[in-house]
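>>> sequence-free structure coming up:
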């Protein structure tokens, strides 16, 4: 049961539930979406950190940077921190993707308690 941390709250996902489905279930106020098929890119979110690389429910067709996912296609397999802000990287969380895993470069109380792979 993956835990998700968003700009609004923390919650857990049910088995096989996409990130978007979990956000709608937990009544996120700022969640954006349109097609729910990976075409439009409206549900694009920046990944700030994750314990495991997420799986894809379907292959997204929208353009994504290396640290972005589409919430409608993303099925997290471990704890994940995501943000609605895709315009610029968050300065308090510096991340780097190597070997298919997200590594945090700055530690915090949350990152020490949740994340297994921490650089820094």
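Alright, I've got the coordinates. As the structure is a computational prediction, the values presented were derived from the model and not from experiment.
>>> only C-alpha atoms from now on, for both contacts and neighbour counts.
Noted.
>>> measure residue 42 to residue 35 for me?
8 Å (C-alpha to C-alpha, to the nearest Å).
>>> compare these two (neighbour count), which wins?
Remark: of residue 42 and residue 35, residue 42 carries more neighbours, 17 against 11, as counted by other C-alpha atoms under 10 Å.
>>> pasting the second one now:
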């Protein structure tokens, strides 16, 4: 049963559980993820210090540095210390987001092109 340490808490993973599944189970609501299959790289996390080599559910296609893992594909075999970017809005991006009372994020302002596409589709 591998132990995982983040900046916020420590928790254990069930046998064969991915890092992302364990983080979602333990209510890490600020974890970025999207495809859950290693394509997008949204759940990229940095591994701090030495660790046992994790197994992979599948081979990730996203580019990774030597000290990075994709949480959706990573199945730790031993204790692991990870850090990650939280899912907070980036004011320099074209789309602003805003936090709902339940802790999730939703789109507040989109780019002009996105709005034009939406209006053409929606009528």
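Looks like it arrived, so ask away. Computed from a predicted model, the values in this text were never measured in an experiment.
>>> sorry, back to before: which neighbours do residue 42 and residue 35 of the first structure share?
Contact criterion C-alpha atoms under 8 Å, 6 or more residues apart in numbering; residues shared by residue 42 of the first structure and residue 35: none found.
>>> hey, where'd the helices end up in the first structure?
19-25, 109-114 (DSSP state H).
>>> quick one: contacts for residue 24 of the second structure?
Counted by C-alpha under 8 Å, 6+ apart, residue 24 of the second structure has contacts residue 31.
>>> run the last query once more with 7 Å
With contacts defined as C-alpha atoms under 7 Å, 6 or more residues apart in numbering, residue 24 of the second structure has no neighbours.
>>> does residue 31 of the second structure touch residue 87 like I think?
Yes. Using C-alpha atoms under 7 Å, residue 31 of the second structure is in contact with residue 87, at 5.9 Å.
>>> same drill for the two, tell me which one is more crowded.
Per other C-alpha under 10 Å, whichever of residue 31 of the second structure and residue 87 has more neighbours is residue 31, with 19 against 14.
>>> and for the aligned residue in the first structure for residue 119 of the second structure, the neighbour number?
Residue 119 of the second structure maps onto residue 116 in the first structure, with residues paired by sequence alignment. Number of residues near residue 116 of the first structure (other C-alpha under 10 Å) recorded here: 14.
>>> hang on, residue 19 of the second structure packs against residue 74?
Yes. The criterion here is C-alpha under 7 Å, and residue 19 of the second structure meets it with residue 74 at 5.7 Å.
>>> if we can go back for a sec, quick one: closest of the helices of the first structure to residue 3 of the first structure.
helix 109-114 (9.3 Å; C-alpha to C-alpha).
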